[in-house]
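Undergrad: coordinates only, sequence not included:
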């Protein structure tokens, strides 16, 4: 049966086919441009997993490992949109290949899927690419959204195009909450939709206690027992607030050390300019022990968890402005109570138990954050870890449910 297209969808296809060169303006999109335009074709694969960036890439590796345990010999390809995502994926050695996800032009998506010939496509979290979905439908490739979530603002945008999107429905959607399931059901009434525990709980190794100082690869740079403040996953929209915080925190605590992690690497030049009157050093240039009062501007991927393990205090960004928040479970797994702002739409699935136990501290703005950071904190990492472990252990099980739900779509497999 032909796929029904609307004028809105036809217009999108036309514009995406002819205006895609304008995307080159964006530094993030420009990275891997030749691969995104399929000048180098990918190899055929059994399963394609699409993971937008860092967080989704970590989940993709988790799903891929579980699939390979249960279905040995599967050829799994993971695609990503960003260099940061590719850096995370490159840590795996059991993948068929790692590729950049092409621009969402029907021209490139058609070539992409024709080259890959996947028997199943899995999409992490909230990625609805009309050209990609259209080509999946046209080429009769089954596909599923895994760990699906939908912010209210994102849902309102998609709702505008619901009639155009509905015929492009995924075969299966595994959403992380009843609210997210309802959003997806509204957009894709024909999809099979099930609610599962969030896979991000699976990323927490609850059997591994917080990393000891002597085992931390960053310990050679940071003297023990220092007052280290980690500002993690700082987003562009909250940079001015964080800069104000840095100024005032160092005035009140001049012996502190600040580890500043921008969420996106292209913001490093901005911070270099902002910090020119401070004592700061790029992480990539760090070859000695850090001095008190110094700021380390992190320009390397994959070390945030190690930094949390050294910190006395930690703030998790993306939460001082309405951006949905970032993963505050990571510092908690290292036995440190994270501070977050008021905007945590992406983490409503965590529930209120951690907040009620004061294992996560929510503040309303940067001024309240400064006051909270300057107050004495609990420093018994093991006790904090064990309290959090008890609460979080009840939230696991999502990965096994994913494999169970995917089983009908994996009938092509033969050992």
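TA: In hand now; what should we look at? All figures in this text were calculated on a predicted structure; none of them were measured in a lab.

Undergrad: only C-alpha atoms for contact and neighbour calcs from this point on.
TA: Fine.

Undergrad: can you tell me the element the residue nearest the centre of the chain falls in?
TA: Nearest to the geometric centre of the chain sits residue 55, at 2.1 Å (CA atoms, centre = their mean). Taking DSSP states H and E as the definition, residue 55 sits inside helix 54-70.

Undergrad: and that helix, what does it pack against?
TA: strand 47-51, strand 76-80, helix 83-89, strand 120-124, helix 200-203, helix 398-406 (3 or more CA pairs under 8 Å, 6 or more residues apart in numbering; DSSP states H and E).

Undergrad: which strands and helices lie in contact with the fifth one?
TA: Helix 200-203 makes packing contacts with helix 54-70 when contacts are defined by 3+ CA pairs under 8 Å, 6+ apart.

Undergrad: and the angle for the helix holding residue 55 with strand 120-124?
TA: 140 degrees (axes from the mean of the first three to the mean of the last three CA atoms, to 10 degrees).

Undergrad: just the angle between helix 54-70 and helix 398-406, please?
TA: 60 degrees.

Undergrad: got the contact list for helix 54-70?
TA: With contact meaning CA atoms under 8 Å, 6 or more residues apart in numbering, helix 54-70 is reached by 49-51, 74, 76, 78, 80, 84-86, 88-89, 92, 94-95, 124-125, 199-200, 203, 399, 403.

Undergrad: in it, what counts as buried?
TA: Going by neighbour count (16 or more other CA atoms under 10 Å), the buried part of helix 54-70 is 54-67.

Undergrad: ok, stretch 274-281 next?
TA: Result for stretch 274-281 [16+ other CA under 10 Å]: buried residues 275, 280, 281.

Undergrad: strands - which of the residues you listed land there?
TA: Counted as lying in strands by DSSP state E, out of the buried residues of stretch 274-281, are 280, 281.

Undergrad: just the buried residues of stretch 274-281 now: which is nearest residue 318?
TA: residue 275 (20.3 Å; CA to CA).

Undergrad: quick one, strands of the stretch 151-300 of the chain?
TA: 172-175, 192-195, 228-234, 257-262, 280-282, 295-297 (DSSP state E, counting those that start in this stretch).

Undergrad: which residues in the next helix or strand after the last one does the neighbour count mark as buried?
TA: The reference is to strand 295-297. Using DSSP H and E, the helix or strand that directly follows strand 295-297 along the chain is helix 304-310. Buried positions in helix 304-310, judged by neighbour count with 16+ other CA under 10 Å: 304, 306, 307, 308, 309, 310.

Undergrad: could you export those as TSV, including distance to residue 342?
TA: Below are these laid out as TSV (distance: CA to CA, whole Å):
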residue	distance to residue 342
304	22
306	25
307	23
308	21
309	24
310	25
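
Undergrad: pull the number of nearby residues for residue 139.
TA: 13 (other CA atoms under 10 Å).

Undergrad: try residue 367
TA: 14.

Undergrad: tell me the SS of it?
TA: helix (DSSP: H, G, I helix; E, B strand; the rest coil).

Undergrad: ok, back up a step: the strands of the stretch 151-300 of the chain: which one's closest to residue 319?
TA: Of the strands of the stretch 151-300 of the chain, nearest to residue 319 by CA to CA is strand 228-234, at 8.8 Å.

Undergrad: let's bring in a second model and compare:
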């Protein structure tokens, strides 16, 4: 019954999905639309060990695992994504021998056509994606499925009853759910998954990224990265508390398209703002970085990094990125999405967590006035992340072998 409802929903939604894909795929060429709609695929990777990564974040998470398997001779390897940005990231960070295709939308005919084309020997799904048609077709064809770095939100558990039952049916034959945390494991079990175990967060391992490039400015700055609405004003108030000779604040919002609204609100509150997208240098105390793809560069050269989404209840963002770069990192109280990682880094003396805006201001002022303390904090962070990353990566490889997946090479 649940699967019939799901299929009926797809049948009704397909015209709108086609239009949505056409709009999202502008600039990506016809390949995106053709492959997402299951018409044809350019890649050739029969018998591949197949990784599915929804978009950029999942590609970066899977990257160290894919690279390690490639280095150990696993072939052929295929990565699918849902988005053009995910495809570009895969091309940039993964070995050239790794094939790429777009995953088709989850209908019987399109999934069957994909599986006929690639005949994968196993499917490894990064993080959250649960596609009932895809999982069911893999089960019927004897293709083992494993979820790795698996995470699940409370919102998924609150899905309508028929959809929750469908998720449970899809997960029932899965070979393994390798969860990033105990909380995620508990949620997968509550959803009906079997063979669930906690391995850890693969984001610890990281992925060799493009060089950060030269500093964006000769003017010293501290960076608040992935900020959210209402957070920028709080950080601007902290900047106002600092001495006049302190580094300026580079605000790097989570969604750069919010730039005009952020600038208008800060100016209305009496703050001077330089806007990077207009080519303005950091002549003001606040430098709004409303440009795409520069977060890494700004983190790499910052005197200090404040991780956004943590002064407001947004769950926080990936503090492992600046920690891996050896930056001094400060986070607010709302790090629910990275709770275990934050706890581990704080206990190791590698990150500072504050309770509120006032404490954030005092901590940032203290660290900006003490280069030795910033350096020690950054060095501790980089060392801790490197050691934990290798441990977690090897643990995932061990669990994939224990799941009896055909990791090495496709049968001749």
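TA: Alright, I've got the coordinates. Keep in mind it's a predicted model, so treat the numbers as computed, not measured.

Undergrad: give me the three-state assignment for residue 104 of the second structure.
TA: With three-state DSSP as the criterion, residue 104 of the second structure reads coil.

Undergrad: with residue 99 of the first structure instead?
TA: strand.

Undergrad: for PyMOL, what selects the buried ones among the contacts of helix 54-70 of the first structure?
TA: The buried residues among these can be selected in PyMOL (16+ other CA under 10 Å) with this line:
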select buried, resi 49+50+51+74+76+78+80+84+85+86+88+89+95+124+125+199+200+399
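
Undergrad: now the counterpart of the residue nearest to the centre of the first structure in the second structure: how far from residue 325 of the second structure?
TA: Taking TM-score structural alignment, the alignment pairs residue 55 of the first structure with residue 57 from the second structure. Going from residue 57 of the second structure to residue 325 of the second structure by CA to CA, to the nearest Å gives 17 Å.

Undergrad: got it, and residue 77 of the second structure?
TA: Taken as CA to CA, the span from residue 77 of the second structure to residue 325 of the second structure is 29 Å.

Undergrad: cool, residue 28 of the second structure as well?
TA: 31 Å.

Undergrad: about what we covered before: for residue 156 of the first structure, find the nearest of the strands of the stretch 151-300 of the first structure.
TA: The closest of those to residue 156 of the first structure is strand 172-175. By CA to CA, the value is 17.3 Å.

Undergrad: that closest one against the second structure, how far on average?
TA: Mean deviation of strand 172-175 of the first structure relative to the second structure after superposition (mean CA distance after the TM-score superposition for the first structure): 1.5 Å.

Undergrad: and that strand, what does it pack onto?
TA: strand 143-148, helix 178-187, strand 192-195.

Undergrad: where does it end up in the second structure?
TA: So strand 172-175 of the first structure sits over residues 176-179 in the second structure, by TM-score structural alignment.

Undergrad: which residues touch the matching stretch?
TA: Applying CA under 8 Å, 6+ apart, the contact partners of stretch 176-179 of the second structure are 145-151, 185, 193-201, 396, 403.

Undergrad: ok, of those, which come out buried?
TA: Buried among the contacts of stretch 176-179 of the second structure by 16+ other CA under 10 Å: 145-151, 185, 193-201, 396.

Undergrad: which residue in the second structure lines up with residue 338 of the first structure?
TA: Using TM-score structural alignment, residue 338 of the first structure pairs with residue 329 in the second structure.

Undergrad: its match against residue 320, yeah?
TA: No: if you go by CA atoms under 8 Å, residue 329 of the second structure and residue 320 don't touch, sitting 9.4 Å apart.

Undergrad: ok, the two, which is more surrounded?
TA: residue 329 (29 against 23).

Undergrad: any idea how far the closest residue to that one other than its chain neighbours is from residue 377 of the second structure?
TA: Excluding the flanking residues, the one nearest residue 329 of the second structure by CA to CA, 6 or more residues apart in numbering is residue 305, at 4.9 Å. Per CA to CA, residue 305 of the second structure is found 11 Å from residue 377 of the second structure.

Undergrad: same deal with residue 25 of the second structure?
TA: Taking CA to CA, one finds residue 25 of the second structure at 42 Å from residue 377 of the second structure.

Undergrad: can you find the partner of residue 300 of the first structure in the second structure?
TA: Under the alignment (TM-score structural alignment), residue 300 of the first structure maps onto residue 292.

Undergrad: spatially nearest residue to its match (excluding sequence neighbours)?
TA: That would be residue 256: by CA to CA, 6+ apart, it lies 6.7 Å from residue 292 of the second structure.

Undergrad: list the residues that contact the one you found.
TA: 289, 290, 291, 292.

Undergrad: and if we set it to 7 Å?
TA: When contacts are counted by CA atoms under 7 Å, 6 or more residues apart in numbering, residue 256 of the second structure touches 290, 291, 292.

Undergrad: now rank these by neighbours and give me the top one.
TA: residue 290 (24 neighbours).

Undergrad: without its sequence neighbours, what residue ends up closest to that residue?
TA: Using CA to CA, 6+ apart, the closest residue to residue 290 of the second structure is residue 256 (4.5 Å).

Undergrad: residue contacts, the counterpart of residue 4 of the second structure in the first structure?
TA: Under the alignment (TM-score structural alignment), residue 4 of the second structure pairs with residue 10 of the first structure. Contacts for residue 10 of the first structure (CA under 7 Å, 6+ apart) come out as none.

Undergrad: and residue 356 of the first structure, how close does it get to residue 391 of the first structure?
TA: Applying CA to CA to residue 356 of the first structure and residue 391 of the first structure gives a distance of 11 Å.

Undergrad: in a markdown table, list the buried residues of helix 54-70 of the first structure along with distance to residue 23 of the first structure.
TA: A markdown table is the format used below for those (distance: CA to CA, whole Å):
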| residue | distance to residue 23 of the first structure |
| --- | --- |
| 54 | 21 |
| 55 | 23 |
| 56 | 22 |
| 57 | 22 |
| 58 | 26 |
| 59 | 27 |
| 60 | 25 |
| 61 | 28 |
| 62 | 31 |
| 63 | 30 |
| 64 | 30 |
| 65 | 33 |
| 66 | 35 |
| 67 | 34 |
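
Undergrad: closest one to residue 373 of the first structure out of those residues, please.
TA: Among the buried residues of helix 54-70 of the first structure, and counting by CA to CA, the member closest to residue 373 of the first structure is residue 55, at 26.4 Å.

Undergrad: could I get the full set of strands for the stretch 301-412 of the second structure?
TA: Under DSSP E, counting those that start in this stretch, the stretch 301-412 of the second structure gives strands at 305-307, 329-331, 352-353.
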